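Colleague: sharing a model that was predicted from the sequence below.
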Amino acid sequence: MLQTFTATTTPDQGPPRLAALRAALAVQGLAGFIVPRADAHQGEYVAARDERLAWLTGFTGSAGFCIVLPDTAGVFIDGRYRLQVRAQVADCFTPVNWPETRPGDWLRDHLADGVVGFDPWLHTAEEIEKIEAQLAGHPVTLRPVANPIDAVWPDQPPPPCGAAVPHPEDLAGESAAAKRARLAEALRAAGQRAAVITLPDSLCWLLNIRGADVPRNPVVQGFAILHDDARVSVFAEPAKFGPETRAHLGDHVTLRPPAAFVPALHTLTGPVRVDRTSAPLAVVQELDAAEVARVWGDDPCRLPKARKNPAEIAATRTAHLRDGAAVVEFLCWLDTQAQAVCAGAKVTEIDVVRGLEGFRRATNQLHDLSFETICGAGPNGAIVHYRVTEDTNRPLAAGELLLVDSGGQYRDGTTDITRTVAVGEPPAEACEAFTRVLQGMIAISRLRWPKGLAGRDLDALARYPLWLAGQDYDHGTGHGVGAFLSVHEGPQRLSRISEVPLDPGMILSNEPGYYREGAFGIRIENLIVVTEAPALPGADARAMLAFETLTFAPIDRRLILSERLSADERGWLDAYHAQVAARIGPMVSPHARAWLDRATRPL
């Protein structure tokens, strides 16, 4: 599916849609309604049918929510989206900085009393409990209701029905039967009879299948119940599963339609494990209504899925080399385009996005993009998750930076890479910031740490060079990445809020940045995988971990103030560029090879 460049909702559509929703709330006697960017499966990425937040407000970010009240409507967004939201929403919506402002506190300030509705299929128990705790002692209450947006959205798309296909065992590294048995054994050891699975990527990982229900993510939307005898009941549209996939699932996996999910919950014998951070509150309500004993516990697939096995890592390495070759062809082409721009030619962000996608498709192995390409020229680069449209499309200009964040979905792996390049002579302040960002990225790349530490323990190391200059960035340093699954995968992260210990096999991004509103954005991103650190002479006898870099593409030397780098930092970059030349050089065209040799020269 080619990337498109049209906005889903324009600001002029916001006021009438907001008025229609308020009228529906008044009929139900509700003083407000919470509109999250979520679906019943609680994944980060949603199908077109579930883009309720974007339909109402025009905001297309991957995280956030809106609270609609009679006289105000707040759109809650984190630091990644504070520039983007102002460009996308109409004046009838008020951006609210989140998580600095908590939803319960905002409701206390903006609503004297009344009932605020929410769809229990679109919120976790944890989310609602937090808001209710913030409202304690205040005469505002929350009430689960049928979603009123579905009643006022006249052309809401139908539920997705993409085909489910088997994922080969040689790429998965373990049979689905072995996974089911391993997780069922853990349930028995914990004294649990079953576990509810709601995350699409967990379902796909467990059963070694892939799908096409969500753009850019090869997942199957559905619910599942894993029983302690290794049986799995799957609740998804049967039409998704053809004869080959049904045969692949085998006799111990039962397919049932989505409508059978709630009745099946009522028949379970507890204790049933439910993940309070990912299962919809409606699941909890149904189990409680049926008096089925439940216990809180992690989705049983999340950590096993995050800890990639040797086969998955080997396949991912292959995917990154292929993708790296496509990116090098693109960067060579882009350098020529930048020279043309400096000579007076017009090249736009959309031209760049189409060019990059063309090089990936030329591999003849691209399944899809892994997300909509972020391509920000000049000030658009300061919008962290900027997505170009026909209305915002900006020409490249001499003396500016271009930020390109992109990735591919291949059958053997998922890629995600960001490169920031100079168009002509870059401004001095941009080179200074770029060098600091590079120092932070190198610090993470070179890191060794004692086993047991989490992302929150490492995140500051990437920020240290920026902090010394009074600068920072409003996003995490890295997210988890799947193996031909979601490009954003939990629970592992490089973030000050992540408490999940990093384990060998976890794949993460390493992407510090810096963004100056109205001027430029900088981000440098490689994917890395956690490995056992090799022993060092004289080191303590303690388990240490390290990162292996998976991404191979040059970093723009024109933006680096080499005298600011330490000898170790220069040594890392020169060694990395030597690896890029050695591994990618034989895979690209002669013209790109000559460009690559110049781009990877030692500093």
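Modeller: Good, I have the coordinates. Numbers count the residues shown, from 1 in each chain.
Colleague: hey, let's count contacts and neighbours off CA atoms from now on
Modeller: Will do.
Colleague: surely residue 409 is in contact with residue 363?
Modeller: No. Between residue 409 and residue 363 there is no contact under Cα atoms under 8 Å: 11.9 Å.
Colleague: compare the two and say which is more crowded by neighbours.
Modeller: A direct count of neighbours by other Cα atoms under 10 Å for residue 409 and residue 363 places residue 409 higher, at 27 against 12.
Colleague: from residue 97, how far out is that one?
Modeller: 33 Å (Cα to Cα, to the nearest Å).
Colleague: now residue 287
Modeller: Distance, residue 287 to residue 97, by Cα to Cα: 35 Å.
Colleague: which of these two has more residues huddled nearby?
Modeller: It is residue 287, of residue 287 and residue 97, that has more neighbours when counted by other Cα under 10 Å, with 22 against 16.
Colleague: second structure for comparison follows:
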Amino acid sequence: MNQERNRISCKKCFICKLQSAFGCYAIISAIPASCTLVLCYSELEREKQRGELRKACSKFGHAVQPIRRVNTTMRLQQLREKMTSEVILGAPAIQAYLVTSSDEHQSTDVDDYEKRREYISGFSGSYGNAIITLDKAALWTDGRYHLQADEQIDCNWLLFREGHKNIPTISDWLRKHMPKDGRIGLNPKLVSEYMWNKLRSELKGSSLELVALNVSLVDLIWPPEERGVKRSKDAFILGIDKAGKNYTIKMNETRRELQKHGADAMVITALDEIAWLLNIRGRDVPNSPFLRSYVILDMHNIFLYVNISQLQDNNVRENLHSDSRIVRSDSVLLKDYDDIWRDLRIKSQLYKHILVPSHCVYSEGASHAIYEHIFADRRLPRQSPIIYLKAVKNYVEIKGMQNANIRDSAAVCDCFAYLEKLMNANEKLMELDIVELLNEYRFEQNGSLGNSFRTVAGYSSNAAHPNYEPTVNTNVQIFKNSTLVLESGGQYFDGTTDVTRTLHFGEPTDEMKEAYTRVLIGMIQLSTLTFPSNMKMAVADALARASLWEVGLDYLHETGNGIGAFLGVQESPIIVHFSSETSFQQVFKPGYFLTNEPGFYREGEFGIRLANVMEVIEKPWLKHGGHTFLGFKVVTFVPFEPKLIKLSLLSHQQRKWLNNYNEQVRQLVGAELKRQNRMDGFYWMMEKTKFIPENGGRELNRIQNFLLTGIFILFFV
């Protein structure tokens, strides 16, 4: 009898764990009588560590496949044929092939032409690395995409969820599954030197070999009719009224930084750095105003390697002094894009030390191919000084970011008002309808150049995917019984925006209210933080998560990242995450802009996320121990959803902050909405920003809160 009770208890435990943590991905057909609760959970963990914990991929029966799943059987077969062809490789066969997410410039967001990893795996997220061997295929991705990847990649693939315990690295997995003397093929232009060295270091002591291939195997099997067209639109100059500094000043600042490093030249490969340095913008990358190009900068010359046909606008050449008869130190000398590979060989003989960008947070640094084209004794691997120069916004950029976010907030308010009107009229709305509407409202704003990333509109269980993007196959109708997470951002000539709000068109459950309120508390706690200038970024993350940690909850993505000024929506060197090694090395500086985006995700049910953009400001009236003190200034002004706020959880200080924030929304966005005669948005905004009572609720002990903050600072700094 006891044995039977243990068996039933174990089976229930196993199914419960699957449902709560992974959405019941398997059908349990038989459980041994000797199974215990610990053994059940251990088996689940072992499957996760082996990459075998997959949705609808049970070895027993034939489960219905998710509608987002892509069949990659033929693609993998064709790729493996190329891997074993010495004629195609021009070298001995390889036993594994690595496919990254990036282009030649290690961009995080690439156009359809460059999405090799997505084609071979079916996974469309912005981050992930795929390894294909002769009999296995495996994908590694982080917590933003665990659920999405599991639904998109088919059962040919193993899924390794980075961020969970005991998940093997790519190197660990290769050591275990590769044959002796196995060869691992990589495209050196699509792999950063940082990643190459990391793999080589981790494989040291094994017989495995990294092989740089002259061909891209995915390109060989990718039918042209299924592949996007490489973007090649005309470039344009960002005027000094928006950039705040002439490119000549930026160039001289960079040269001074190079001299500090002992370098007499630098190769610049990151597109956002080139855009900032030359005040030039393009449309070669989705959602970011970048021009596909390389730059070599020395103490007397600057060479721009680009598709010259994209510089037909005489204003571009004139601003860059490219057509000047007299070559000056700020004359940008134009070269064909592919000439970079020849010139690196030649020019590396002219310089003693060439700074070659290394890894920094979201910036992968230069590719392995760039490093290999420079003589080893001339290389100076360093983090690009441009990363830190452009992260600190000048006065014009700061004002531009503030103004862009006000106009963007007005567009979002007006759109939300229209959505609520449609829902109250019981109109049928799908996720893709909302994406289209939100994009249209943003495009109508002055100075808009489109989105800063693909709009996220996730309803109900889809909202539990942190970076969910609706497709034709996953598009669901919006009802009034769950949450709708909307994350979007815009590119404006004077700034870049990123805002997330969670809506509910009916009556939310108490669980939804508590989750929303705890996420809001985290956002408020981080927004109101005052801290010494030497505090590490990782410390700030604790305040954003504390309210969720209090009840045993958390989220797997970072709380914040840097954001550019009419540049990338994800910018180094800023990352706010308590477990990030880099976050423990970086500090905030006045003029930095970053996101504040805590969240909560109940898989299979609903999701909550909120995001604002904040500016790092100095508080000069506070001085202690030789340190200046800093704080944050919120520049996003979109109301929160009152019906989702559980006021009893908010302290007096948090209620006061919310009232002050709502007052700013009414003043700044209200004025903008009236100026644009968007009165529906104005009245909606006024309704959502009503004053709330500041007394009552959970009063936090200010002394305890201060001491808690002090402990974090003393422990982490």
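Modeller: Right, received. Where do you want to start? Because the structure is predicted, anything quoted here is derived from the model rather than measured.
Colleague: the residue nearest to residue 70 of the second structure when sequence neighbours are not counted - how many residues pack around it?
Modeller: In space, and not counting its chain neighbours, residue 70 of the second structure is closest to residue 122: 5.1 Å by Cα to Cα, 6 or more residues apart in numbering. Residues lying near residue 122 of the second structure (other Cα under 10 Å) number 19.
Colleague: would you mind finding the match for residue 122 of the second structure in the first structure?
Modeller: Taking TM-score structural alignment, the alignment pairs residue 122 of the second structure with residue 58 from the first structure.
Colleague: correct me if wrong: that match contacts residue 89.
Modeller: Yes. Look at residue 58 of the first structure against residue 89 with Cα under 8 Å: they come within range, at 5.3 Å.
Colleague: overlap of the contact sets of these two?
Modeller: Common contact partners of residue 58 of the first structure and residue 89 (Cα atoms under 8 Å, 6 or more residues apart in numbering): 10-11, 14.
Colleague: can those residues go into JSON lines with extra columns for neighbour count?
Modeller: Output for those, formatted as JSON lines (neighbours: other Cα atoms under 10 Å):
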{"residue": "10", "neighbour count": "17"}
{"residue": "11", "neighbour count": "18"}
{"residue": "14", "neighbour count": "21"}
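Colleague: in contact with the counterpart of residue 70 of the first structure in the second structure, which residues?
Modeller: Aligned against the second structure by TM-score structural alignment, residue 70 of the first structure finds its counterpart in residue 134. Residues in contact with residue 134 of the second structure (Cα under 8 Å, 6+ apart) are 80, 95-96.
Colleague: and for residue 20 of the first structure?
Modeller: When contacts are counted by Cα under 8 Å, 6+ apart, residue 20 of the first structure touches residue 152.
Colleague: and it, what's its match in the second structure?
Modeller: Residue 20 of the first structure maps onto residue 78 in the second structure, by TM-score structural alignment.
Colleague: how much space between that match and residue 137 of the second structure?
Modeller: 13 Å.
Colleague: next one: residue 8 of the second structure
Modeller: Taking Cα to Cα as the measure, residue 8 of the second structure falls 36 Å from residue 137 of the second structure.
Colleague: likewise for residue 429 of the second structure?
Modeller: 38 Å.
Colleague: and if you look at residue 491 of the second structure?
Modeller: Residue 491 of the second structure is 37 Å from residue 137 of the second structure, where distance means Cα to Cα.
Colleague: which SSE is residue 105 of the second structure in?
Modeller: Residue 105 of the second structure belongs to no helix or strand when assigned by DSSP states H and E.
Colleague: alignment lookup: it to the first structure.
Modeller: Using TM-score structural alignment, the equivalent of residue 105 of the second structure in the first structure is residue 41.
Colleague: can you check residue 231 of the second structure too?
Modeller: Aligned by TM-score structural alignment, residue 231 of the second structure pairs with residue 160 of the first structure.
Colleague: SS state for that match?
Modeller: Assigned by DSSP: H, G, I helix; E, B strand; the rest coil, the conformation of residue 160 of the first structure is coil.
Colleague: what's the closest residue to it other than its chain neighbours in contact with, if anything?
Modeller: Nearest residue to residue 160 of the first structure in three dimensions, chain neighbours excluded: residue 213, at 5.2 Å (Cα to Cα, 6+ apart). Residue 213 of the first structure makes contacts with 47, 160-163, 219-221, as judged by Cα under 8 Å, 6+ apart.
Colleague: separate out the buried members of those.
Modeller: Among these, those classed as buried by 16 or more other Cα atoms under 10 Å are 47, 160-163, 219-221.
Colleague: tell me which residue lies farthest from the centre of the first structure.
Modeller: The centre of the first structure is farthest from one residue, residue 538, which by Cα atoms, centre = their mean lies 40.1 Å away.
Colleague: is it true that that residue lies in a helix?
Modeller: No. Looking at residue 538 of the first structure with three-state DSSP, it is coil, so not inside a helix.
Colleague: quick one: what's aligned to residue 379 of the second structure in the first structure?
Modeller: So, by TM-score structural alignment, residue 379 of the second structure is matched to residue 294.
Colleague: and the gap between its match and residue 124 of the first structure?
Modeller: Using Cα to Cα, residue 294 of the first structure is found at 15 Å from residue 124 of the first structure.
Colleague: can you check residue 114 of the first structure too?
Modeller: 22 Å.
Colleague: for these two, indicate the residue with more neighbours.
Modeller: More neighbours surround residue 124 than the other of residue 114 of the first structure and residue 124, with 21 against 15 (other Cα under 10 Å).
Colleague: just give me the match in the second structure for that one.
Modeller: Match for residue 124 of the first structure (TM-score structural alignment): residue 192.
Colleague: what sits against that match?
Modeller: 106, 364-368.
Colleague: residue in the first structure matching residue 470 of the second structure?
Modeller: For residue 470 of the second structure, the aligned position in the first structure is residue 388, judged by TM-score structural alignment.
Colleague: tell me the SS of that match?
Modeller: Using three-state DSSP, the structure places residue 388 of the first structure in coil.
Colleague: tell me how many other residues crowd it.
Modeller: When counting by other Cα under 10 Å, one arrives at 24 neighbours for residue 388 of the first structure.
Colleague: then residue 271 of the first structure?
Modeller: Neighbour count of residue 271 of the first structure, defined by other Cα under 10 Å: 18.
Colleague: verify the stated contact: it with residue 296.
Modeller: No. In this structure, residue 271 of the first structure is not within contact of residue 296 by Cα under 8 Å, at 9.7 Å.
Colleague: where's the residue farthest from the centre of the first structure relative to residue 378 of the first structure, distance?
Modeller: From residue 538 of the first structure to residue 378 of the first structure the distance is 49 Å (Cα to Cα).
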